[in-house]
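In: Need a 3D model of the sequence below.
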Amino acid sequence: MRFLTTFQTADFLDTLVSLAAAFILGTLIGAERQYRQRTAGLRTNVLVAVGAAAFVDLAMHLSGADGAVRVIAYVVSGIGFLGAGVIMKQGMDVRGLNTAATLWASAAVGSCAGADMIAQAVALTVFVLAGNTLLRPLVNAINRIPLDERSSEATYYFKLAVTPAALPGMRDHLVERLESAKYPVADVEVAEHGDDLLEIVATLVSTAIDPKELDAVAADLERQPGIRHATWELNTKD
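Out: Next comes the predicted model:
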């Protein structure tokens, strides 16, 4: 058996240390994700870290540092596909970006462990955990700050509830009215809300706005025949 002639205790112990380090550090990262009930939890982060460590360690033993560099490049791109699986879009909300980024970081931790850079893997784990825990209060504090529409770029939606008879002319009138107020329209859609009510949704080009100006447009349009309601809303999610 070729295994008996090629097996080296020192190399095996080196691989064992790399995998064990990746397992322990991946467990630390995954435990925090599991505690917060994220899509990719304990086992997923451990497997990503250990898998990345195994591939890099294998390349190190077969081709040296040059082979490890090539494998790391494939690990980075391959984790992108795994991360895409945990990102979910629900309406205008996108969830899972932080979980995908954590998986990417777990792969980096495993790659460091596989390349025998244990100290760097530990340091990276500390930074990943700090990003997911220590920065959370800061994120919450920023999110509680009232949004200033005049200085924040976002996607705005202007909505008109109209009768079917008013739809043909009101669609063009809405676009003209918004553009005359210096708010260009990127797209217009029509949705049904019952048999006698339609909703025109105009998506504005992403920009900063003055709420008073859009309120004035809404008030002006509500005075038009066939208009039941006019309003606008924003979406700050990328």
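
In: going forward, measure contacts and count neighbours with C-alpha atoms only.
Out: Noted.

In: where exactly do the strands run in this structure?
Out: 88-90, 93-95, 155-162, 185-192, 198-204, 227-235 (DSSP state E).

In: can you give me how far the third one is from the chain middle?
Out: For strand 155-162, the separation from the chain centroid amounts to 26 Å (computed by C-alpha atoms, centre = their mean, to the nearest Å).

In: and the angle for it with strand 198-204?
Out: Per axes from the mean of the first three to the mean of the last three C-alpha atoms, to 10 degrees, the angle that strand 155-162 makes with strand 198-204 is 160 degrees.

In: The longest one too?
Out: Here the directions of strand 227-235 and strand 198-204 differ by 40 degrees (the same axes, to 10 degrees).

In: just checking, what packs against strand 227-235?
Out: strand 155-162, helix 211-222 (3 or more C-alpha pairs under 8 Å, 6 or more residues apart in numbering; DSSP states H and E).

In: Quick one: the ones you listed as TSV, columns for distance to Tyr35 and mean neighbour count too.
Out: Formatted as TSV, the helices and strands packed on strand 227-235 follow (distance: least, C-alpha to C-alpha, whole Å; neighbours: other C-alpha atoms under 10 Å):
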stretch	distance to Tyr35	mean neighbour count
strand 155-162	33	22
helix 211-222	40	16
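
In: to compare against the first, here's another:
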Amino acid sequence: MESALNELKLMQGLLAAFVLSGLIGWEREKRNRSAGLRTHILVGVSAALFMVLSETLVITFAGRDDQVRFDLIGVLGAVVSGVSFLGAGAIFSSKAGHQAKGLTTAAGLLATAAVGVACGLHLYVLATGATLLFLLTLGPLSRLSERIAGESED
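Out: Next up, the predicted model:
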């Protein structure tokens, strides 16, 4: 019974990642981007799960054998590499090779993974603050950038 309660407590990080990643994904979804709500939730919750599993392995096995080593930084690096690979698939160049498309989508996936990692480490205030900054960047700052670009073309 205690094991089930501990696992439910670990689910807090995954649920927080679900909500915060969902907010980022919802913003992308309403702009009809290729990576939307479901993709961002999957990336965020997966990143959180990897961190929760890593932390659980350390807690469970670290005291049993001095020969066992744990590298949480390595897990974090693997999450970043995996999501970066996924993001690279979202980037396309125009036929003329002058303009890349999908950079914001790739950056958004990486940002979502970072939020998921923070949630997996139970850093909920940090994850929430980062999500708000990302939403500010994707929303109002994006519109401001488009407006400035439109004015410079005139």
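
In: before we move on, the earlier item: got the helices and strands packed on strand 227-235 of structure 1 as TSV, with distance to Arg95 of structure 1 columns?
Out: Formatted as TSV, those follow (distance: least, C-alpha to C-alpha, whole Å):
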stretch	distance to Arg95 of structure 1
strand 155-162	18
helix 211-222	28
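
In: which position in structure 1 aligns with Leu121 of structure 2?
Out: Using TM-score structural alignment, the equivalent of Leu121 of structure 2 in structure 1 is Ala115.

In: of the strands of structure 1, which approaches Thr5 of structure 1 most closely?
Out: strand 88-90 (49.7 Å; C-alpha to C-alpha).

In: Phe158 of structure 1 and Val190 touch, don't they?
Out: No. With contact defined as C-alpha atoms under 8 Å, Phe158 of structure 1 does not reach Val190; the gap is 11.7 Å.

In: Find the residues that touch each one of the two.
Out: Val201 (C-alpha atoms under 8 Å, 6 or more residues apart in numbering).

In: Among the helices and strands packed on strand 227-235 of structure 1, which comes closest to Phe127 of structure 1?
Out: Across these, closest to Phe127 of structure 1 is strand 155-162 (C-alpha to C-alpha), at 32.8 Å.

In: Val217 of structure 1 maps to what in structure 2?
Out: Aligned partner of Val217 of structure 1 by TM-score structural alignment: none.

In: Kindly report the same for Val69 of structure 1.
Out: Checking TM-score structural alignment: Val69 of structure 1 goes with Ile73.

In: do the same with Gly80 of structure 1
Out: Using TM-score structural alignment, the partner of Gly80 of structure 1 in structure 2 is Ser84.

In: show me what contacts Lys101 of structure 2?
Out: Neighbouring residues of Lys101 of structure 2 by C-alpha under 8 Å, 6+ apart: Ala90, Ile91, Phe92, Ser93, Ser94.

In: residue range for stretch 32-43 of structure 1 in structure 2?
Out: Going by TM-score structural alignment: stretch 32-43 of structure 1 matches residues 27-38.

In: What is the distance between the matching stretch and the centre of its chain?
Out: 14 Å.

In: same check, this time on stretch 57-72 of structure 1
Out: Between the centre of stretch 57-72 of structure 1 and the centre of its chain there are 31 Å (C-alpha atoms, centre = their mean).

In: sorry, back to before: do you know which of the strands of structure 1 lies nearest Ala218 of structure 1?
Out: Closest among these, using C-alpha to C-alpha: strand 227-235, at 5.1 Å.

In: Give me the contacts around stretch 100-110 of structure 1.
Out: 22, 25-26, 29, 40, 45-46, 48-54, 75-76, 79-80, 82-84, 86-87, 121-122, 124-125, 128.

In: Now with 6 Å, please.
Out: For stretch 100-110 of structure 1, contacts defined as C-alpha atoms under 6 Å, 6 or more residues apart in numbering pick out Ala22, Val48, Ala49, Val50, Ala52, Ala53, Gly83, Ala121.

In: Tell me how far the match of Val69 of structure 1 lies from Ile24 of structure 2.
Out: 25 Å (C-alpha to C-alpha, to the nearest Å).

In: who has more neighbours, the two?
Out: With neighbours defined as other C-alpha atoms under 10 Å, Ile73 of structure 2 and Ile24 compare such that Ile24 has more, 25 against 10.

In: my guess is Gly44 of structure 2 contacts Gly22, does it?
Out: No. Judged on C-alpha atoms under 6 Å, Gly44 of structure 2 makes no contact with Gly22 at a distance of 8.4 Å.

In: if you count what's nearby, which of those two comes out ahead?
Out: Gly44 (35 against 24).
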